[in-house]
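S.K.: no FASTA, just this:
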């Protein structure tokens, strides 16, 4: 169940990052509300996941999924550039998280 909580936390993390962009410095009420709910959801589910997962695994996985999701949706939804450097960096993030997970086995 901890991995399900971590997955939910990561989804909220992506929503949080994207909604901050739409909140325009907290000047737009709807996106600001979504941002606050996403922060609470992300940290809340992460906390539940940490009840049984080591922090040295759960936190990097959470931030990595949040980072990768934000890069992907920034490209898809916001028209941000998806450069070779961004793609190589994303692969490096995945490799780093995979390394952490393997080291815990």
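M.R.: That came through, no problem. Since this is a predicted model, take the numbers as computed values, not measurements.
S.K.: Going by C-alpha atoms from here, please, whenever you check contacts or count neighbours.
M.R.: Noted.
S.K.: need the helices for this protein, in chain order.
M.R.: Ranges of helices in the chain, per DSSP state H, are 2-23, 29-49, 55-78, 84-103.
S.K.: how about TSV for the ones you listed, with mean neighbour count added?
M.R.: Compiled in TSV, the helices of the chain are given as follows (neighbours: other CA atoms under 10 Å):
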stretch	mean neighbour count
helix 2-23	21
helix 29-49	19
helix 55-78	18
helix 84-103	14
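S.K.: how about residue 57, what does it touch?
M.R.: Neighbour list for residue 57: 97, 100-101, 104 [criterion: CA atoms under 8 Å, 6 or more residues apart in numbering].
S.K.: Check it against this one:
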């Protein structure tokens, strides 16, 4: 169950980040409301997941998948450019998360 909560937290965080882009500097009401609600829900879900998971690896997973999700969403929704160096950066981030999890895992001892 904590991984489901983490997955939902990531989804809400990515949604909020993409809504921030759509809000045009928080000047559009509905996207701005999605930003606020998305981050509040995301933090609440992550806090709940952290009651049984280790903070370091969980934050690494959350930030890495959030980064990759925001990158993919920016490309798909806003036509942002895809460059080989950007893809390489995303791959490096994911590799870093895998290495972190090999070092101790995410479950609390």
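M.R.: Nice, thanks for sending it over. Everything quoted here is computed from the prediction, not taken from an experiment.
S.K.: ok, back up a step: TSV for the contacts of residue 57 of the first structure, including distance to residue 69 of the first structure?
M.R.: Converted to TSV, these look like this (distance: CA to CA, whole Å):
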residue	distance to residue 69 of the first structure
97	15
100	19
101	19
104	24
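S.K.: now, which of the residues you listed sits nearest residue 30 of the first structure?
M.R.: For the contacts of residue 57 of the first structure, the residue nearest residue 30 of the first structure by CA to CA is residue 97; the value is 33.6 Å.
S.K.: Show me the residue sitting in the middle of the second structure in space.
M.R.: residue 66 (2.1 Å; CA atoms, centre = their mean).
S.K.: What number of residues are in the vicinity of residue 83 of the second structure?
M.R.: A count of neighbours around residue 83 of the second structure, defined by other CA atoms under 10 Å, yields 9.
S.K.: Next one: it from residue 68 of the second structure, what distance?
M.R.: Here the distance between residue 83 of the second structure and residue 68 of the second structure works out to 14 Å (CA to CA, to the nearest Å).
S.K.: That'll do, ta.
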